[in-house]
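# what follows is a protein structure lacking sequence information:
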């Protein structure tokens, strides 16, 4: 279905410039002189790049049909991850480069939403926060509070998170998957 610049809205996925893009934000501009246009920020769902694009009246593009499938992460294999569709029990191997940032917070058995364009995997959507065990950090300081500058800690997935000084090895923490920040103890 062809859509024009007036049909843009946040969250819409479109086919533009030989790729799949999600509209992050947009602004209709009507200058005092001349035709109206739309300034937009688009995120490339294949590469993760964010571009600013200006659309003029008459610009047409197709809406991309994106599907999201609930899947369970099973295990790592040959430079990829094996997932099982929780509805059909079909297993698929997704290359690590398609999962990008999600790899930092994924544990075996975790439920994730896999975003697909036809049969092409675009990425994984994790829960907003996950519980991860701290496997390496400096010893905690007695009497430390959460307002300090923090220290680096390596969690069981291999990601490095900045945690408060009172967090010790072996503790389970809650991590925000959007920005990788410490949310609290589990």
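In hand now; what should we look at? Since the structure is predicted, the reported quantities are computational estimates derived from the model, not experimental observations.
# switch to C-alpha atoms for all contacts and neighbour counts from now on
Fine.
# okay, buried residues for the one helix or strand residue 27 maps to please.
Here residue 27, judged by DSSP states H and E, is contained in strand 19-29. Neighbour counts using 16 or more other C-alpha atoms under 10 Å place 20-26 of strand 19-29 among the buried residues.
# could you say what helices and strands it packs with?
In terms of contacts (3 or more C-alpha pairs under 8 Å, 6 or more residues apart in numbering; DSSP states H and E), strand 19-29 is packed against strand 13-16, strand 37-44.
# included below, for side-by-side comparison, is a second structure:
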């Protein structure tokens, strides 16, 4: 399916220069002189290369439709991750670097969606939000309430996030997996 260069969104899989690319970040720019464009940061799903490309509204790219299948994450085995097909219970082993930074958010038994291209897994989609525990949080600095007083904290998976001042160590929170941002305190 052809889409305009300015309709590209993070998470889209596009065909560009005879390769499959996953869009990581986008930035819409309207310079004072000239036409608007979309600055797109993307990663090649086959060999892992990253690139930045500018797409104008007149440019069109092929958005690739991938087959999706639900899997359950079982365990890590060295630099590989083992998943189980929810329908036929077959196990599949994938390289951990296929997930990139999101690998830290994998939890035992987590339900994930594998995206397949010609029956070959090329991408793993985690849930958008997960629950994690704060293991370390900086103390609140008195009188710092005038600014947007978020403070750094470290989750039980080692990821560093910014949290509101009332969140302390031992608190369970909901975190956005892809932006690595605090969403809310867990119930």
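Happy to help now that I have it. Small disclaimer: the values here were computed from a predicted structure and weren't measured.
# about what we covered before: would you format the helices and strands packed on strand 19-29 of the first structure as TSV with mean neighbour count and distance to residue 144 of the first structure included?
Output for these, formatted as TSV (neighbours: other C-alpha atoms under 10 Å; distance: least, C-alpha to C-alpha, whole Å):
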stretch	mean neighbour count	distance to residue 144 of the first structure
strand 13-16	19	46
strand 37-44	19	40
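# got these as a markdown table, with distance to residue 159 of the first structure columns?
Listed next are these as a markdown table, based on distance: least, C-alpha to C-alpha, whole Å:
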| stretch | distance to residue 159 of the first structure |
| --- | --- |
| strand 13-16 | 30 |
| strand 37-44 | 24 |
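# what does the strand holding residue 27 of the first structure rub up against?
8-15, 36-46, 64 (C-alpha atoms under 8 Å, 6 or more residues apart in numbering).
# still on that earlier bit, could I get the buried residues of strand 19-29 of the first structure in JSON lines, plus columns for distance to residue 184 of the first structure?
Shown next, in JSON lines, are the buried residues of strand 19-29 of the first structure (distance: C-alpha to C-alpha, whole Å):
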{"residue": "20", "distance to residue 184 of the first structure": "36"}
{"residue": "21", "distance to residue 184 of the first structure": "34"}
{"residue": "22", "distance to residue 184 of the first structure": "31"}
{"residue": "23", "distance to residue 184 of the first structure": "32"}
{"residue": "24", "distance to residue 184 of the first structure": "29"}
{"residue": "25", "distance to residue 184 of the first structure": "31"}
{"residue": "26", "distance to residue 184 of the first structure": "34"}
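# tell me the one of the residues you listed nearest residue 148 of the first structure?
Lowest distance from residue 148 of the first structure to those (C-alpha to C-alpha) belongs to residue 24, with 33.8 Å.
# roughly how far does that closest one sit from residue 17 of the first structure?
17 Å (C-alpha to C-alpha, to the nearest Å).
# and what of residue 51 of the first structure?
Counting by C-alpha to C-alpha, the gap from residue 51 of the first structure to residue 17 of the first structure is 12 Å.
# so between the two, which is more surrounded?
residue 51 (14 against 8; other C-alpha atoms under 10 Å).
# residue in the second structure matching that one?
Under the alignment (TM-score structural alignment), residue 51 of the first structure pairs with residue 53 of the second structure.
# now name the helix or strand holding its match.
Counting by DSSP H and E, residue 53 of the second structure is part of strand 50-56.
# I'd like to know which elements that strand is packed against.
Using 3+ C-alpha pairs under 8 Å, 6+ apart, strand 50-56 of the second structure sits against strand 37-44.
# so what's residue 182 of the first structure closest to, chain neighbours aside?
Among residues not flanking residue 182 of the first structure along the chain, residue 175 sits closest, at 4.9 Å (C-alpha to C-alpha, 6 or more residues apart in numbering).
# what's the local residue count around that neighbour?
24.
# would you check how far apart it and residue 134 of the first structure are?
11 Å.
# kindly report the same for residue 78 of the first structure.
From residue 78 of the first structure to residue 134 of the first structure the distance is 26 Å (C-alpha to C-alpha).
# ok, so of the buried residues of strand 19-29 of the first structure, who is nearest residue 150 of the first structure?
residue 24 (31.6 Å).
# residues in contact with the spatially most central residue of the first structure?
With distances taken as C-alpha atoms, centre = their mean, residue 125 lies nearest the centre of the first structure, 5.6 Å away. Residues counted as contacts of residue 125 of the first structure (C-alpha under 8 Å, 6+ apart) are 102, 112-115.
# all helices of the first structure, in order?
Per DSSP state H, the first structure carries helices over the ranges 96-99.
# any idea how many residues pack against the closest residue to residue 144 of the first structure other than its chain neighbours?
Among residues not flanking residue 144 of the first structure along the chain, residue 166 sits closest, at 5.5 Å (C-alpha to C-alpha, 6+ apart). Other residues within reach of residue 166 of the first structure, judged by other C-alpha under 10 Å, total 17.
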